[in-house]
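Enquirer: Sequence first, predicted coordinates after that:
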Amino acid sequence: MPDPDLADLDAFVAVARARSFRGAARLKGMSASALSEALRRLEARLGSRLLNRTTRSVTPTEAGAQLLERIAPAIREIGSALEAVNGSPDVPAGTLRLNAPTVVARHILPSIVSRFLLAHPRISLEVENNDSFIDVLAEGFDAGIRYEESVERDMVAVPIGPRMQRYVLAASPAYLAARGVPEHPRDLLAHACIRHRFASRVTAQWEFERDGETIRIVPSGQLIATSAELEAQAAIAGLGLICTFEEYLAEGLATGALVPLLEDWLPPFSGPRLYYAQRQHMPPPLRAFIDFIKVDNG
C-alpha cells in the first residue's frame, strides 16, 4: 500500500476538527470538493472509513478518532518547521494559534494582542474561546491559557495579564432594597441567584472562603445562561445576585448599578497563565509571544 499523501492527511485533520467540509474549506482556503476528494483518496489507501458523513454533520469514526489523535500534533509540528525555514531567524513569522477562556479573550488579551502584533508584523494570530480544558496540541493549538488549577503538570506555564484576579458577588440596589442584604454565604440560599452554565452543561457552584473556612453554595434562581454579559445585565435589572469575574461587572460596579457583597469572603486568586509543551524546536511565533509576555509582565 502506498504511503498516504501528507496533503491528504492535512485535509483529514482539518475536516475532522471543523466537523464540516465547508468549514474546513473556509479555513484552508480551498474547495469543499477538493477536501472530499482528498478524504476519498486517504480512506481508499488506508482501507478504512475515517469520517461518518450525513447531510447535517461530519464526525470521526473510531478509526478516524484514533488517527486524528496520533497525527494532529505531527501535522502541526511539520507546519511549524516549514514556517521556521521560510522565515528569517531575526524576524519571526508564521501563525500562532492560542486557546483561551472567554474572560481572558475578552478582557485580558485585547491589549496584549494589539501590542504584540504591532511589534511582529509577520506573525498572524488565531485565538479561539473555550472554557473547557482541552489537549491544546491534539486540537492543533500552539499554546493555551488557563488558570493555575487547570494547567497540566507536564506543561510549562508563564503568567499572562494580571497577576491576581477576583470574583465579585453583587446585586442591584433595587434588588437589595426589596430582598435584603445577605450577611453570610448561607444567606444566599434564600435569595434569587443568576446562574452560569458551562459548555459542558455543568452549572457553576459558588465558592466562598474566609479564615480557613470554605463554603460552597448551589445557587437557585430563574435564570441560567452561558453568557456572562447577559447575566450581568440581568443582575443590573434586579433579577437577582450574581457571582462572577470582576471584569464582567466592572462597569456596573463603577456606576453604582451593582453593589458588591460579602467581599471578605471572596479573596483574590492567581491570574491566568500561558501554558505550552516543552519542545526542542519551538515555533518562532510562539517563542516571540512568550518573550513578549515575559517582558510585558516585568
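Expert: Perfect, I can see it now.
Enquirer: all contacts plus neighbour counts: C-alpha atoms, from now on.
Expert: Will do.
Enquirer: Have a look at this structure and report its longest helix.
Expert: Ranked by number of residues, the top helix in the chain under DSSP state H is helix 62-86.
Enquirer: tell me what whatever helix or strand comes next after it is packed against?
Expert: Using DSSP states H and E, the helix or strand that follows helix 62-86 in sequence is strand 94-100. When contacts are defined as 3 or more CA pairs under 8 Å, 6 or more residues apart in numbering; DSSP states H and E, strand 94-100 packs onto helix 62-86, strand 123-129, strand 143-146, helix 284-296.
Enquirer: any idea which helix or strand comes after the shortest one?
Expert: Just to be clear, that refers to strand 143-146. Counting by DSSP H and E, the next helix or strand C-terminal to strand 143-146 is strand 156-159.
Enquirer: Report the buried residues of that following strand.
Expert: Under the neighbour-count criterion of 16 or more other CA atoms under 10 Å, strand 156-159 has 157-159 buried.
Enquirer: Among those residues, find me the one that's closest to Ser88.
Expert: Distance to Ser88, by CA to CA, is smallest for Val158 among those, at 26.0 Å.
Enquirer: Got another one to weigh against that:
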Amino acid sequence: MQNNGSLDDLAIFHTVVREGGFRAASRRLGLAPSKISTTVARMEATLGVPLLRRTTRSVSTTDAGRTLADRIGPLLAGLDAARVEAAEGAERVTGRLKLNVPGAVMPDMLPPLFAAFHARHPEVEVEIVVENGIVDIVAAGCDAGIRYEDILAQDMVSVPVGPRVQQIALAAAPDYLRAQGMPATPRDLTEHQAIRYRLPDGPLLPWQLVEDGRTITVEPIPRLILGVNAIDTGLGFARAGIDIVATFRNWLEEDFAAGTLISVLPESWPSRSGPRLYYPSRHTPRPLRAFIEVCRDHDKS
C-alpha cells in the first residue's frame, strides 16, 4: 500500500474485524458501509490476498486477515492513546475500555467500581465481555481482564479488584431443609441434591469444604446443572426450594438476613483469594490507567 491514506485504511479494516462486520464498523466510525467495503477491497487488491470472507449473513477473517489484524491492533491502540494524550492533556480521559470478566464479579463487585469510574470519566465508553474460561485478552481485543489469582498468566501485571478474600458458602431454602433435613457433616452432602455449575465444555465445578483442618471434595447429587456463565442465576432456583447451592457468601447475606435462605455447614466453608484486574505490562492505554486508579482507590476505602 503506497497511498497516503494507508494508515486510515488499516484502522478501517481493524474496526471491521473488531466489530464483526461492515455495518457495525460503519456505526462505529460514522462512515457509509459502501466506503468501508471499498476500502477493504482496495487493501485486498493492493496486498494481493483476501483479508475477509463475506457471506450474506457474516464476515470473518482469512488467515492473512487475522494475522494482519493481530499485528496492527496494538499499533493502532498505541497511536490512538498518543493522539488522545497529546490533544487533551492529562486531566480529561476519553476513549474506550474493553474488559473480559467472569460472571462471578458482575452482580456486586463491578457496579460500584464503574459508578465511581463514570463519575470521574464520563466520556469513556466501557464494554464488558463476560467469559469464565482462560482468555488471551490481547488476542480477544480487550484492554484488561479480571480473573482469580490461581489462573493468571505470569507475564501479566495485576491489582486487586474486589475483596482480598472470598468465602464459598452453602445455602438452601427453608422448604428444602424441612423436607430433606439439615446435613450435619460435609460427607452428609453426598445424600443431598445440589445445584451444580459446569464449566464450558468441561467438568462440574467441584464442591470443596473444610473438615478437621483439611480441604475435602464432596459430590452431592447434581439434580440441577447450570452453565457457569449463569452462575448468578442459581440463587433464584435455591430460593424456590430447589436443592442446596454453593456460591459466594457475599451474594447470600441479604437472603440470610431475610430468612429466604438458610446457611448450611458454615463451619466448613472454604475461603479463596479474591479476583484481580490483569493486563499486559507493555501497553496501558489511558482509560485503563484511569480504571486502575479507581480500583486502587476503592481498595483503600
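Expert: All right, it came through fine. Computed from a prediction, not measured in an experiment: that's the story for all the values here.
Enquirer: how big's the offset between the longest helix of structure 1 and structure 2?
Expert: If you overlay the two and look at helix 62-86 of structure 1, the average distance to its match in structure 2 is 2.0 Å (mean CA distance after the TM-score superposition for structure 1).
Enquirer: Against which helices or strands is that helix packed?
Expert: helix 6-18, strand 94-100.
Enquirer: can I get those in CSV with mean neighbour count and distance to Thr226 of structure 1?
Expert: Putting the helices and strands packed on helix 62-86 of structure 1 into CSV (neighbours: other CA atoms under 10 Å; distance: least, CA to CA, whole Å) gives the following:
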stretch, mean neighbour count, distance to Thr226 of structure 1
helix 6-18, 20, 22
strand 94-100, 21, 16
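Enquirer: Run through the helices of the stretch 101-250 of structure 2 in chain order.
Expert: For the stretch 101-250 of structure 2, applying DSSP state H, counting those that start in this stretch gives helices covering 110-120, 174-180, 234-239.
Enquirer: most tightly surrounded among those?
Expert: Neighbour counts (mean count of other CA atoms under 10 Å) averaged over each of those peak at helix 234-239, with a mean of 19.
Enquirer: what's the average per-residue distance for that one once overlaid on structure 1?
Expert: For helix 234-239 of structure 2, the mean deviation from structure 1 after alignment is 1.3 Å (mean CA distance after the TM-score superposition for structure 1).
Enquirer: Give me the contact list for that helix.
Expert: 171-173, 195, 226, 243-245, 260-261 (CA atoms under 8 Å, 6 or more residues apart in numbering).
Enquirer: What is the nearest of those to Thr46 of structure 2?
Expert: Leu226 (49.4 Å).
Enquirer: Nearest residue to that closest one in space, please, no chain neighbours.
Expert: Distances taken as CA to CA, 6 or more residues apart in numbering place Tyr197 nearest to Leu226 of structure 2, at 4.8 Å, with adjacent residues excluded.
Enquirer: Quick one: residues contacting that neighbour.
Expert: Residues near Tyr197 of structure 2 by CA under 8 Å, 6+ apart: 204-205, 225-228, 231.
Enquirer: what residue of structure 1 takes the place of it?
Expert: Aligning on TM-score structural alignment places Tyr197 of structure 2 opposite His196 in structure 1.
Enquirer: Who are the contact partners of Lys98 of structure 2?
Expert: With the criterion set at CA under 8 Å, 6+ apart, Lys98 of structure 2 makes contact with 126-129, 141-144.
Enquirer: Can you tell me which of the residues you listed has the most neighbours?
Expert: Of all the contacts of Lys98 of structure 2, the highest neighbour tally under other CA atoms under 10 Å goes to Ala144, namely 24 neighbours.
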